[in-house]
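S.K.: Fold the stuff below for me.
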Amino acid sequence: MAPTTPFLKHDVFLSFRGTDTRYSFTSHLYNALQRKQIDAYIDNKLDGGEKIEPALLERIEDSYISVVIFSEKYADSTFCLRELSKIHQCMETKGQMVLPVFHQLDPSQVQNLTGRYGEALSRHERDCASEEVESWRHALKEIANLKGWDSSVIKDETRLIEEIVSNIHKKLHHALSPSIDAQGLVGMQSRVKHIESLLSFGSTGVLIVGIWGMGGIGKSTTAEAVYNRNSHKFEGDCFFRNVREESKKHGVDHVRQEILGEGTGKVESISLKISPTTKINASPAAFEGMYNLRLLKFYHPYQYPYYRGEEMVRIHLPQGLHILSNELRILDCQLEQIWNENQPLENLKIMNPCSSSKLILSDFDFSNLPNLEVLNLEQLIWNSTLPPSIGFLSQLVKLNLFFCISLTCLPDSIGELKSLVELNLNACYKLASLPDSIGELKSLVELNLASCNKLVSLPSSIGKLKCLVKLKLGGCSELASLPESIGELKFLVELHLFSSSKLASLPDSIGKLKCLVELQLGCCSELASLPESIGELKYLEKQILVVAQN
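M.R.: This next block holds a predicted model:
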């Protein structure tokens, strides 16, 4: 929302203590304002020093609204206090709107100048002119007592920022929309009010009001006046002129696309049910302006865990992930290609580009997904291993590599996934070994290695998985033995070894698995006997313990 008058250059001026909030709350608020097309000014100098440059004072004067983010160390900075004093002056002399935000700070500290704020002002009295310090005290008290926001009341930062941005948007809309009388539209007031009454704002239904009449009598002007007065009441809005002329010139479909395109900034979720064998080429223009897109999902109703590849809905992003919003939380599509260019999707939580035998991710840079929690790479093609950058996913909780038939090994960096709870390597037929670093997965609860036909042994570091509850090794036809360290898995409840046809013995340490309830040994044709220590497993359900006879 750019200012409509040449006298004020900015919608919002942000006042904050850089060391407290520059790379956290303030940055998030600034980006949210930008996405709403609100022109916000932020001082990008890392250290303001002591003296305020005249240009910065002009920025404050040239703003409709100042947002003051009070944080713990705000009053420690004389630069911030001088900035605040200027904001207070503009509030008093120019009627500038000022909105305080108390970020992880008790508002009473600022309102009463107690705690750290009181201490900071006492220090400043020794080094600064008493008149200046007194002006800071006055500005702090005045602005802190204005209506604003307290982060201890709205603890969800995302919701807090949304509320602040929404409030600013409404204030700017009111301030920047001239009244009907000010526009010199004689007799328009009564017509606008009549149409507003017909629209029944607040009702749950969808209403259409037609304005009929001869050309030149002010139909479009009336419609625009109604729009300007009421568009801020809705999440999405668009005013489209000359519909008839545009539809004749470019066609109705063009008009429809233009109208839909106006609302892309409001789109938060796209979930489309598509027929099988469909291939979608997603152009950058399709996502342009979707600043708030949080979920992108394409699917067809007959997608099951096991399907023929030719039945898939395939999504092609010719210019890669960088055309998608950084606000994206869930990406659930059968992608044919992911662009390898570095493009951070910092807020992405769930990524599911799986179920596509054509997708190759061998060089993908996972470091651009720092907050990813669920990664589903089922049935994907690799150059024998995962990219080493997989280790950057410090927040990853679930990693699904089911049926990745080209996977022969895992990178050492897999041990960096400190938050990983579930690792699924089921049916990775060529996986021959696990790295020693697998033992560093301190949060791992379930490890599924079923049907890994080439897996010969497990590293002794497997015993370091102190949180492991389920270990699935069924169908590992080349697995000949288990390491003694298996007995260190104190919380193991399920151990599946069925159809491990070369397994000849179990280690004595298996008797240390005091929590073991389920031990599946069916069709282990080489297993002739069990260690005596197995009798120590008092919680074992013996009816599922089946040993094949030679």
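S.K.: all contacts plus neighbour counts: C-alpha atoms, from now on.
M.R.: Fine.
S.K.: burial count for Lys279?
M.R.: As a burial measure, Lys279 scores 16 neighbours (other CA atoms under 10 Å).
S.K.: my bad, should have said Lys398
M.R.: Neighbours around Lys398, by other CA under 10 Å: 21.
S.K.: so it sits right up against Leu447, yeah?
M.R.: No. Contact criterion CA atoms under 8 Å: Lys398 and Leu447 do not qualify, at 10.6 Å.
S.K.: wait, what's in contact with Glu246?
M.R.: Contacts were defined as CA atoms under 8 Å, 6 or more residues apart in numbering; by that measure Glu246 touches 252, 255.
S.K.: ok, now how distant is it from Ala286?
M.R.: As judged by CA to CA, to the nearest Å, Glu246 and Ala286 stand 21 Å apart.
S.K.: cool, and Leu121?
M.R.: Look at Leu121 and Ala286: by CA to CA, they are 54 Å apart.
S.K.: Please say which of the two ends up with more neighbours.
M.R.: A direct count of neighbours by other CA under 10 Å for Leu121 and Ala286 places Leu121 higher, at 22 against 13.
S.K.: surely that one meets Val133?
M.R.: Yes. If you go by CA under 8 Å, Leu121 and Val133 touch, sitting 7.0 Å apart.
S.K.: for Ile270, helix, strand, or coil?
M.R.: The three-state label given to Ile270 by DSSP: H, G, I helix; E, B strand; the rest coil is strand.
S.K.: Could you give the number of residues near the nearest residue to it once chain neighbours are set aside?
M.R.: Spatially, and ignoring its direct neighbours in sequence, Ile270 is nearest to Leu296 (4.9 Å; CA to CA, 6 or more residues apart in numbering). Leu296 is flanked by 18 other residues according to other CA under 10 Å.
S.K.: isn't Leu296 right up against Ile315?
M.R.: No. Using CA under 8 Å, Leu296 is not in contact with Ile315; the gap is 11.2 Å.
S.K.: circling back to that earlier point, find residues that contact each of Lys398 and Leu447.
M.R.: Counting by CA under 8 Å, 6+ apart, the contacts common to Lys398 and Leu447 are 422-423.
S.K.: mind listing the helices for the stretch 51-200 of the chain?
M.R.: 54-61, 78-94, 107-111, 115-127, 130-144, 157-176, 188-199 (DSSP state H, counting those that start in this stretch).
S.K.: Quick check: closest non-adjacent residue to His124.
M.R.: His124's closest residue in space is Val133 (CA to CA, 6+ apart), at 6.9 Å.
S.K.: which residues sit in contact with the one you found?
M.R.: 121, 124-125.
S.K.: nearest to Asn424, of the helices of the stretch 51-200 of the chain?
M.R.: helix 157-176 (32.5 Å; CA to CA).
S.K.: Which other helices and strands does that closest one contact?
M.R.: Packing partners of helix 157-176 (3 or more CA pairs under 8 Å, 6 or more residues apart in numbering; DSSP states H and E): helix 25-35.
S.K.: Show me which positions of the helix it packs on end up buried.
M.R.: For helix 25-35, burial by neighbour count (16 or more other CA atoms under 10 Å) applies to 25-26, 28-30, 32-35.
S.K.: One more sequence to fold, the one below, so I can look at both together:
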Amino acid sequence: MAVSEISRCTYHVFLSFRGEDTRKSFTDHLYTALVHLGIRTFRDDEEIERGNNIKDEIEKAILHHSKISIVVFSKNYAASTWCLNELVMILEHKKSSKHIVLPVFYDVDPSQVKNQTGSYAEAFTQHEQNFESMVQRWRNALKEVADIGGMVLQDRHESQFIQDIVKEVQNKLHLISLYFPPYLVGIDPLVTQINQWLEQDGANKVGIANICGIGGIGKTTIAKVVYNQNIPRFESFSFLAHVRETSQDCNGLVRLQRQLISDILKGKSYKIYNIDNGINKIKEIVRCRRVLLVLDDVDELEKIRKLMGTQIPFHPGSKIIITSRNRCLLNAHFISIMFDLEASTSCGGLSKLFEVKELASSELLQLFNWYAFGHNSVLESSMAYARSLVKHCGGLPLALQVLGSSLSSKSVSSWKNALEKLEEIPDSKIQEILRISYDSLEDDHDKNLLLDVVCLFIGKDRDYTTTILDGCDYC
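M.R.: This is a model prediction of the structure:
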């Protein structure tokens, strides 16, 4: 299936399973995990409208409206002629197209499926009496699917098994999620608003949004959450971090162009000799595919113009999200310069502003407590200090995360010392708050580590950061 076909699929995943075995347990949990990440998933109990022909609907879902079939093999899967016919249909579609099949062996061994032993042998004893003409086709299908590299539960926890399946699906769909902090507070309403804008703005419209707010308020985190949830809806996608800082470096704009082009072309490299060469290539490739593009930390529109040029012919349905401290960044003049309105079909109501507000005091305290204590409730002996520390962080999640982490497991005197320093800072400047967190560390090893993380790795992938720090003997 070509890349352009993926966006036309009604679903990314078709779930084939024995309802009596796993509908209300394993398969339900898997379905929920997939949908949570924006992976459109078909399962017959929710997706088929009442009154429609079930067989026809499932056949359409497999043959025309999905890219991957996940086949969940359970003990009684082979007892269902419906499941077996569905499997035959899936494998026939695999042969005639690039449809991907992912076998999942839930509570059976692949050899049991391949050789039809155990409960599968019992099922076929019945089938040979009632469906003699179909038995060999079903046996062949089970043998074929068991030989495909699948995933086996064995002795693993189901929750981890489901996570592994979801990651495999993401890889097969070329959906690489960005890392963001594990504990998030108060962002759901704004994330929902942005998602609604992405969904309702129309498939034939290019859209651009500005997520604005002061430094450290959580703009990048919100953009990452939205990005992760929506990349399955687009043919190509790219998240360019630290545009303001990177564009100031020598060859920084060219590096950003290379990343953007590589992301849109699904990892394919393209040689760029200068900025103009990069602009021409970007215009060429965004013209023919729906793109989700996030430009993180943009301080002025000139940076975007230098990166991508003007009159960019984005394909209809493409969406661009910018994070910025400047709420007035987008304006009608900028839009007319940046976009090729004729090529984009329709750009009416193109610009949208989403402002990140300060968290409520109770939410700020929850966030601080999680990083300081590992949970969102505070010890009674530390309540007064925690409230005062939160108050002086100016409502900035980044400051709370760093300060809470640096004071974790520290003595009351350390908390008192940090509070005294915070009380001396005017306007709760985040740089000074980070400095206090740095000073609270007891040895040079930890101080060097914090400097590396803050200065070099903010916004980077967690595994990438750990790999680099391992090489420096920091972790």
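S.K.: Need the TM-score between these chains.
M.R.: The TM-score (TM-score structural alignment, normalised by the length of the second structure) is 0.43; 251 aligned residues with a CA RMSD of 5.3 Å.
S.K.: wait, doesn't Ile62 of the second structure sit right on Ile90?
M.R.: Yes. Between Ile62 of the second structure and Ile90 there is a contact at 6.6 Å, judged by CA under 8 Å.
S.K.: Now for those two: what residues contact both?
M.R.: Ser69.
S.K.: The stretch 1-150 of the second structure: strands as residue ranges?
M.R.: Under the criterion DSSP state E, counting those that start in this stretch, the stretch 1-150 of the second structure carries strands at the ranges 13-16, 41-42, 68-73, 100-105.
S.K.: closest to Asn195 of the second structure out of the ones you listed?
M.R.: strand 41-42 (18.0 Å).
S.K.: quick one: which of the buried residues of helix 25-35 of the first structure is nearest to Val165 of the first structure?
M.R.: Leu33 (6.2 Å).
S.K.: which residue sits closest to that closest one, ignoring its sequence neighbours?
M.R.: With CA to CA, 6+ apart, the residue lying closest to Leu33 of the first structure is Val165, at 6.2 Å.
S.K.: what does Ser15 of the first structure give?
M.R.: Using CA to CA, 6+ apart, the nearest residue to Ser15 of the first structure is Val68, at 4.8 Å.
S.K.: count of neighbours near that neighbour?
M.R.: 24.
S.K.: Next: the one 10 residues further on.
M.R.: Thr78 of the first structure sits with 21 neighbouring residues when counted by other CA under 10 Å.
S.K.: distance of it from Asp127 of the first structure?
M.R.: From Thr78 of the first structure across to Asp127 of the first structure, the span is 10 Å (CA to CA).
S.K.: now do Val68 of the first structure
M.R.: 24 Å.
S.K.: Secondary structure element holding Val226 of the second structure?
M.R.: Assessed by DSSP states H and E, Val226 of the second structure sits inside helix 219-230.
S.K.: Counting by contacts, list what that helix packs against.
M.R.: Counting by 3+ CA pairs under 8 Å, 6+ apart, helix 219-230 of the second structure packs on helix 188-200, strand 207-212, strand 291-295, strand 319-324.
S.K.: repeat that for 10 Å
M.R.: helix 26-36, helix 188-200, strand 207-212, strand 236-240, strand 291-295, strand 319-324 (3 or more CA pairs under 10 Å, 6 or more residues apart in numbering; DSSP states H and E).
S.K.: So which elements touch the helix or strand following the last one?
M.R.: Toward the C-terminal end, the helix or strand that comes next after strand 319-324 of the second structure (DSSP H and E) is helix 332-338. For helix 332-338 of the second structure, the packing partners by 3+ CA pairs under 10 Å, 6+ apart come out as helix 301-308.
S.K.: for the helix it packs on, packing partners?
M.R.: helix 243-246, helix 252-264, helix 275-286, helix 332-338.
S.K.: To Leu293 of the second structure, which of these lies closest?
M.R.: Of all those, helix 252-264 comes closest under CA to CA, at 8.6 Å.
S.K.: how big is the angle separating the closest one from helix 275-286?
M.R.: For helix 252-264 of the second structure against helix 275-286, the angle between stretch directions is 20 degrees (axes from the mean of the first three to the mean of the last three CA atoms, to 10 degrees).
S.K.: how far off helix 301-308 does helix 252-264 of the second structure point, in degrees?
M.R.: 60 degrees.
S.K.: Surely Gln89 of the first structure touches Ala139?
M.R.: Yes. Counting by CA atoms under 10 Å, Ala139 is a contact partner of Gln89 of the first structure at 8.5 Å.
S.K.: burial of Pro54 of the first structure, as a residue count?
M.R.: For Pro54 of the first structure, using other CA under 10 Å, the count is 8.
S.K.: so how far is Glu196 of the first structure from it?
M.R.: From Pro54 of the first structure to Glu196 of the first structure the distance is 46 Å (CA to CA).
S.K.: Glu132 of the first structure too?
M.R.: 51 Å.
S.K.: repeat for His250 of the first structure
M.R.: 31 Å.
S.K.: Have a look at those two and say which one is more surrounded.
M.R.: Counted by other CA under 10 Å, His250 of the first structure and Glu196 do not tie: Glu196 has more neighbours, with 16 against 10.
S.K.: unless I'm mixing things up, that one is touching Asn228, no?
M.R.: No. Using CA under 10 Å, Glu196 of the first structure makes no contact with Asn228, being 11.8 Å away.
S.K.: Scan the first structure for its longest strand.
M.R.: In the first structure, ranked by residue count with DSSP state E as the criterion, the top strand is strand 63-70.
S.K.: Quick check: the gap between the residue nearest to His124 of the first structure and Gly118 of the first structure.
M.R.: Taken as CA to CA, the span from Val133 of the first structure to Gly118 of the first structure is 11 Å.
S.K.: and if you look at Arg191 of the first structure?
M.R.: 56 Å.
S.K.: again, but for Ile87 of the first structure
M.R.: 20 Å.
S.K.: Of the two, which one has the most company?
M.R.: Ile87 (27 against 16).
S.K.: what residues are up against the more buried one?
M.R.: Listed by CA atoms under 10 Å, 6 or more residues apart in numbering, the contact set of Ile87 of the first structure reads 13, 15, 57, 60-61, 63, 65-68, 81, 94, 96-98, 139, 143.
S.K.: Just the element for Val453 of the second structure, please.
M.R.: Counting by DSSP H and E, Val453 of the second structure is part of helix 444-456.
S.K.: In that helix, which residues are buried?
M.R.: Across helix 444-456 of the second structure, burial judged by 16+ other CA under 10 Å covers 446, 449-450, 452.
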